[in-house]
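Engineer: Make a model of this:
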Amino acid sequence: MRSFTTRRSVLRAFAVAGAVALGGLSALAPATATAQPFPTKPITIIVPFSAGGTTDILARIVGQYLGTKFGESVVIENRDGAGGNIGMQLAARAKPDGYTLFMGTVGTHAINEHLYGNLKFDPRKDFQPLTRVAMVPNLLVVNPERPYRSVQELIEYAKAHPGEVTFASSGNGSSIHLSGELFKQLAGVDMLHVPYRGSAPAVTDLLGGQVDIMFDNMPSAIQHVRSGTLVPLAVTPSKRSSELPEIPTVAEAGVPGYEATSWFGMFAPAGTPDDIVKLLNEAIVEALHDPEVVEKFTAQGAEVYSETPESFAQFIEAENEKWSAVVKASGARVN
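Structural biologist: Okay, here's the model as predicted:
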């Protein structure tokens, strides 16, 4: 036993000497001293709206890709309510380690701040933008029994009948509502807003003739356009939709400067380390260039969009400036 111990001590001495000769004792430092890889456990994406909506669907498509890429589960957690504020508050308070992400929208990050009083978080300061993931156009549609078949005819009718044209929305302060308010401001017309608890009941009443027009998200309106039960007048972005290329933009149709698009983007809590932010941005952008992901987005009427965190942050600032003015002019307020 003693000879074995002595021999082991000699061998260890030679090993130490070799390590010193090759660069010092630091060569013997354990591997655990290096940075841990990311991720090493499941990632959660908080969606501030109910399952089955556009925000949820897009988050699941991206999450599925990330799960495959990282070899870790990506869990979608739906926390709906208060226009997205419940899920947003939860995400804002999450540990900034990259394991909790948030799928935000034009509503959560450019409208709610100006619409709701006494928010318990800051939509801009408490979140780290990663990238936009999609732009979804709104579609100006009318009941087929109405006497206007173009934007100009709608404007002429609304001016001749102030306050009589009704436009439906999915709720006060929604992007659909504010798309109509922006139209009113730029076209110089007086129309009556009729809010609903969601897009589906609003479309139902539009089809039934209880309301006249609606600036609906394309994914829920396009099926009725294709079936002929709703008449499309224009799309709301600055360029035409590849899904309905024959339909002009609102600006082309006679309202210069009009542009309103629903957008969706991925965020992390503020304070997330820069290297994790970079890694997540690159992974999500990679997903958004995958042909299968692009195909799935297109099927939802969404246009894939990716960018740097810095570019996304600048876009959010511009969107806040734009929509704060629209909210103020509309008089909409939720306490």
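
Engineer: use CA for all of it now, contacts and neighbours both
Structural biologist: OK.

Engineer: Pick out the residue closest to the middle of this structure.
Structural biologist: Taking CA atoms, centre = their mean, the centroid of the chain lies closest to F264, which sits 1.6 Å from it.

Engineer: Can you verify it is assigned to a helix?
Structural biologist: No - assessed with DSSP: H, G, I helix; E, B strand; the rest coil, F264 is strand; it does not lie in a helix.

Engineer: The closest residue to it other than its chain neighbours and V165, how far apart?
Structural biologist: Using CA to CA, 6 or more residues apart in numbering and skipping the chain neighbours, the partner closest in space to F264 is T105 (4.4 Å). According to CA to CA, to the nearest Å, T105 and V165 sit 29 Å apart.

Engineer: Between these two, which has more neighbouring residues?
Structural biologist: Remark: of T105 and V165, T105 carries more neighbours, 23 against 20, as counted by other CA atoms under 10 Å.

Engineer: I'd like the structure of this one too, to check against the first:
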Amino acid sequence: MKSIRFGLVALALALLSGHAVAQSYPTHPVKILVTIPPGGAPDIAARLLAQRMSETIGSSFFVENRSGANGNVAADAIAKGDPDGYTLIVAADSLLTINPHVYPSLPYDPLKDLLPVSSIASNQFFLSVNPTLPVKTVPELVEYAKKAKPPLPYASGGNGSQHQLGIEMLKQRAGIDLLHVPYRGGAPAGMATVAGETMVVLAGASNAGLLRGGQLRGLATTGTKRSPLFPELPPIADYYPGYDLTIWIGLFAPPATPEPIVTKLRNEVQKILKDQDFQQKLNVTGALEPLILSPQDFSALIKRDYDKYGKLVRDVGVKIQ
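Structural biologist: As a prediction, this is how the structure comes out:
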């Protein structure tokens, strides 16, 4: 009986201690790692969030870009980092749902060593072409590609990137052949298509200016609905039902980060995401839409996309050595 009472007392003290830590957290600056160079969607989301959290929480949140190996460098640092809430990571879904399938081995387990704090935003790509290509719709592109000899080259942000997998999904659905040309990120891939080195690309947030300026011609979106940024572009799913390449971005912490700190961060992030001014900045700056999910729904989304991309990677045969 005494041992039970002692255990209950110990549990109560631990809970009180955890809540006390959360109430005082943070007492010094919080670093948010981003897995890509400045300019892409995760970087945009992280910088906007860090600025607003610095204002609302009253302690400094700052971004550190730590790119390399499709985000694995930054992810490994988080996986092995101190679970104290002072080093976090903002990452796109590919870090957890694609990398495990395209790399023969990783120094960490993405599904176990990255603790989900909160979903942040969703995004989609825009199927785009060099304006010299005489196509203005998806059916016209498909028809042109079927006749092209040699196959039209398409740019991607790298082997195993969502740019590549999205085009490969289209190739499967449409029965066309396109030549993959990998670059080091979405921005260089977009510029390569502008320059005529390639003819097709899935343009993301970093290429939105090229679409607005006419250097790229948008044909369709990769999500399930039209984008508020380019509402004139129909979803690819209008032509190929079931096609969906919706990107999401989330905030993660090292494993074993105390739940009271995780809960405080999640509540603060989701409160910020509900603010209309913040939503507008997300959309205007990065073509992003707020994604507010419960912890259970966020975990389910991670698992669903992990399985979806795993099958696609196996079908395409993508591997990174």
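
Engineer: which position in the second structure aligns with the residue nearest to F264 of the first structure?
Structural biologist: By TM-score structural alignment, T105 of the first structure lines up with A92 in the second structure.

Engineer: ok, back up a step: show me the contacts for the corresponding residue of the second structure for the residue nearest to the centre of the first structure.
Structural biologist: Taking TM-score structural alignment for the superposition, F264 of the first structure sits opposite I249 in the second structure. Applying CA atoms under 8 Å, 6 or more residues apart in numbering to I249 of the second structure gives the contacts P42, V90, A91, A92, D93, S119, I120, A121, S122.

Engineer: swap in L230 of the first structure?
Structural biologist: V141, V142, N143, P144, L207, H224.

Engineer: show me what contacts the last one?
Structural biologist: Residues near H224 of the first structure by CA under 8 Å, 6+ apart: L230.

Engineer: Mind telling me what it corresponds to in the second structure?
Structural biologist: Using TM-score structural alignment, H224 of the first structure pairs with L210 in the second structure.

Engineer: how close does that match get to V269 of the second structure?
Structural biologist: 31 Å.

Engineer: if we can go back for a sec, which of the contacts of L230 of the first structure are retained in the second structure?
Structural biologist: Retained in the second structure by both residues aligned by TM-score structural alignment, their matches' CA atoms under 8 Å are the following of the contacts of L230 of the first structure: V141, V142, N143, P144, L207, H224.

Engineer: Just the ones of the residues you listed in strands?
Structural biologist: Mapping those onto strands (DSSP state E) picks out V141, V142.

Engineer: Please list only the buried members of the kept ones among the contacts of L230 of the first structure.
Structural biologist: V141, V142, N143, P144, L207 (16 or more other CA atoms under 10 Å).

Engineer: Surely the first one touches V211?
Structural biologist: To tie it back to what came earlier, the one meant is V141 of the first structure. No - counting by CA atoms under 8 Å, V141 of the first structure stays clear of V211, with 11.1 Å between them.

Engineer: Give me the mean distance between the longest strand seen in the second structure and the first structure.
Structural biologist: In the second structure, with assignment by DSSP E, the single longest strand is strand 115-124. Its aligned residues in the first structure lie a mean 1.3 Å from strand 115-124 of the second structure after superposition (mean CA distance after the TM-score superposition for the first structure).

Engineer: so where is that strand in the first structure?
Structural biologist: Across the first structure, the stretch matching strand 115-124 of the second structure (TM-score structural alignment) is residues 128-137.

Engineer: just the strands in the stretch 151-300 of the second structure please.
Structural biologist: With DSSP state E, counting those that start in this stretch as the criterion, the stretch 151-300 of the second structure has strands at 152-156, 178-182, 200-203, 217-221, 246-253, 289-290.
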